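Asks: Have a look at this prediction, sequence included:
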Amino acid sequence: MSSEILVLGAGMVGVSTALALRQRGHHVTLVDRKAPGQETSYGNAGLIQREAVQPYAFPRDWRVLADVALGRGNDVHYQLPALLALAPRLARYWANSAPGAYAPLARAYAQLIVHCLSEHAQWVAQAGADDLVERKGWVRGFLTPAAFEAASVQARQTAQEHQLGCTLLDGAALARLMPALRGPLAGGIHWTDPWAVSDPGGLVARYAALLGRMGGETVRAEVRKLQPQGAHWQVQTDAGPLQAQHVVLALGPWADGATRALGYRLPLFVKRGYHRHYVVQQPLPMPLLLTEPGFMLAPMTRGLRITTGAEFAPHEAPASPVQLAQAERVARGLLELGEAVEPQPWLGARPCTVDMNPVIGAAPRHPGLWFNFGHGHQGFTLGPASGRLLAELISGEAPYIDPKPYSPQRF
């Protein structure tokens, strides 16, 4: 039976959920204060990461933690007040990253990742978005032989266990693959399965346009209040009230505030990140992660995008793009980097959970309310896979994967 459903949040997760629901015959309205793909889904490396079968664990090596604490690395930056406020949740994140706890969490994470390409493929084709997608993978590059050798051992194991395409490149092979690099690198790991998207926000916009052609609606409005009203839900917006039988919260880093307003205390937190585009004369053939400096170079429609690692800071705090400044300095030593395209760096936030798995399923205490958020670094990758799962749960279908690891009730 079809239902009237409001999907709040027009990032990759929300738009993909709306598509999967409309595909099943539901009457769907997508609601966001901005155009689709203009918030969190806009600011990422543009990768659909089939190889990302292992979620980002909290570092447990004391030397790595010391480097972070003393500010010696560039992959993690923090504002001390925010770190202290997040301490209870970060402690749970650290505990879940212990080997015994991490293994089952990673298995659950991988069962979503394994479907990311096939679930994106149908929407890419129907949305006419092939021009935005390169299917050549990406490279993890290393400055030092020791780091390359250690990572290569782990890469071989992961590739074999999960049947992934992986090619190890010595320094010479990497230089041939990426002639734009001026300085030699020790080596690289080429993950060949992932897809690279040259305009992440543009892909979300194409998916949203497809939703419109399928009969779904999109409303540009600021959500002010969400409340049950009899057997329905009412959403108060600055454009007027909206009502439906079901509401899906796909609000990414804003999900914490929305669920708290309804009495939930889910262990969510955000990692902030920055990017900026630069003019280049000789583009890279595919995205390149520079592991030791902790940033990625991703060829995009607007130029070469430099994306940073994680920053622990309040979600709405003023920008502090020290990681991006350091990344730019290193990048200028490695390739001919021109002027920045934007006057200011882009800043966004990644929605994270303490057990590294997203929250997908029915709200425990509110019939007709559904959650789909907390994808951490992989919302762009996992949007269609998690959208399908939630659409199956709402529709009463047999889910294509076990939904229990993502249930909101696990907390």
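Replies: Received, thanks. Owing to the predicted nature of the structure, the values given are computational and were not obtained by experimental measurement.
Asks: can we go C-alpha only for contacts and neighbour counts from here?
Replies: Fine.
Asks: what about the helices in the stretch 151-300 of the chain?
Replies: Under the criterion DSSP state H, counting those that start in this stretch, helices of the stretch 151-300 of the chain are mapped to 171-177, 200-213, 255-260.
Asks: for the stretch 1-150 of the chain, that is, sorry about that
Replies: Remark: helices assigned in the stretch 1-150 of the chain by DSSP H, counting those that start in this stretch are 12-23, 62-69, 80-85, 87-96, 99-113, 116-127, 145-162.
Asks: A further structure is provided below for comparison with the first:
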Amino acid sequence: MSELRADVLVLGAGMVGVSAALHLQQRGRDVILVDKHDLAGEETSYGNAGIVECASVFPYMFPRDVAEIMRYAANRAPQARYQLADLPFFLPWLVRYYLASAPDRALRGAMAVLPLIRRSLIEHELLIAEAGVPDLLRRTGWIKLFRSDRSLAGTLREFERAKRYGVEGCVLDAAGIAQREPSLSGAFAGAIHFSAPGFVPDPGGLAKAYAALFARKGGRLFKTDAGTLQQVRDGWRVGGRGQAALAREAVVALGPWSDLVFRRLGYFIPLGVKRGYHLHLNARGNAVLNHPVLDSDLGYLLAPMNRGIRLTTGVEFARRDRPPTPVQLEQALPRAHKLFPLGEAVDAKPWMGARPCLPDMLPVIGKAPRHAGLWFDFGHQHHGLTLGPVSGRLLAEMMTGETPLADPAPFAAGRFD
């Protein structure tokens, strides 16, 4: 049996894991990146809206409006859907999500993650420059459309609040929308153009570019089942009888699959998933989409990816490994065709992925409380692409004894004890 040795094993080659591996590597650690795929960025990191959301001060919290909650409960809201058969499974998590979304608790969480949000685009720009892929970042921002005066007014109040924390953007009327996106059709009450966020037209490709940088700097990718991780006398071991990897320390960065490791080690961390779907379509004729555009009242987003126009859905609450049920995508398709001149589908079938979420919508970043040399970096909810590099830096600073760029206490695994 052959055995690879390193300083650190990073489990998971998505955006979060690759970023952590790079930051540890920058600090002199020999790192092995562990994944079940041959390439990085093949799972959750592949399927998102591509927005580096440095303007998202407030996380996606459970709604407090009774009428809105009733719409969700009746499965009539396009922004979220649930599978009735799985309700007993995820209802306790939803209760915790609701409690954590109380205004005072939500504000504390937002302020805790704000230093990471503010630094998120900067950390991406540094890695993109080092990886030599400037074409994978566009500084276009994104546009949030509103079809009703009520939804526009509610978001304008949130926007005014967010501006106090440095969020930039401008309110658009019909003429402003048409100027920025002349190919869109429909009657809109208005829109907000968030100008600061970056846009990545190939999120999976960016994860692969970061992994290629990691390899050029001497990093190794080891294909195996990360669920085989076990503590041994010299540290942590992963792999089977034919080949294994051993290191003093290990980082669990498996996104929605992180529970396959931490539960076996005796940790109860309430990790849930929000599933989502996307489909790429061609644009008809000479139609062009210049920004990611969220049709907020109808619960879908269009993004101009390299592969085509990516149509993404709201969230689906269901067991992580249930077969796909792309009802939201089927409902969104005719609405999206009315908004933008879409052509034939590029993909043979819709893609489905899972967003790893904790009830307070904050990630777990830091030391495992009861195991020497074990670290966590998962649960980045809707912002894995956004927060991957900056949370990787925070984790690497903690692991190497540097002064962390933000207070790590709110992200500690022990907050759920």
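Replies: Perfect, I can see it now. Keep in mind that what you see is a predicted model, and the values were worked out from it rather than measured.
Asks: care to give me the TM-score?
Replies: Overlay of the two chains. TM-score (TM-score structural alignment, normalised by the length of structure 1): 0.97; 409 aligned residues with a CA RMSD of 1.4 Å.
Asks: Quick check: which of the helices of the stretch 151-300 of structure 1 is buried the most?
Replies: Mean neighbours per residue, mean count of other CA atoms under 10 Å, is largest over those for helix 200-213, with a mean of 22.
Asks: helices and strands around that helix, which ones?
Replies: With contacts taken as 3 or more CA pairs under 8 Å, 6 or more residues apart in numbering; DSSP states H and E, helix 200-213 of structure 1 sits against helix 12-23, helix 116-127, strand 217-220.
Asks: what's next to the second one, contact-wise?
Replies: With contacts defined as CA atoms under 8 Å, 6 or more residues apart in numbering, helix 116-127 of structure 1 is touched by 48-50, 130, 194-195, 206-207, 209-210, 381-382, 384-385.
Asks: go on, the shortest one?
Replies: Contacts with strand 217-220 of structure 1, where a contact means CA under 8 Å, 6+ apart, come from 28-35, 208, 211-212.
Asks: Show me which of those residues are buried.
Replies: 28-33, 35, 208, 211-212 (16 or more other CA atoms under 10 Å).
Asks: ok so, going back, quick one, which of the helices of the stretch 1-150 of structure 1 is nearest to L266 of structure 1?
Replies: helix 87-96 (9.9 Å; CA to CA).
Asks: That closest one corresponds to what range in structure 2?
Replies: Aligning helix 87-96 of structure 1 against structure 2 (TM-score structural alignment) gives residues 91-100.
Asks: before we move on, back to that, okay, the buried ones among the contacts of strand 217-220 of structure 1 in a markdown table with distance to S16 of structure 1 next?
Replies: Shown next, in a markdown table, are these (distance: CA to CA, whole Å):
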| residue | distance to S16 of structure 1 |
| --- | --- |
| V28 | 12 |
| T29 | 12 |
| L30 | 10 |
| V31 | 13 |
| D32 | 14 |
| R33 | 17 |
| A35 | 15 |
| A208 | 8 |
| L211 | 9 |
| G212 | 13 |
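Asks: Go through these and say which is closest to W346 of structure 1.
Replies: Taking these together and measuring to W346 of structure 1 by CA to CA, the closest member is A35, at 16.3 Å.
Asks: Return the distance of that closest one relative to Y42 of structure 1.
Replies: As judged by CA to CA, to the nearest Å, A35 of structure 1 and Y42 of structure 1 stand 11 Å apart.
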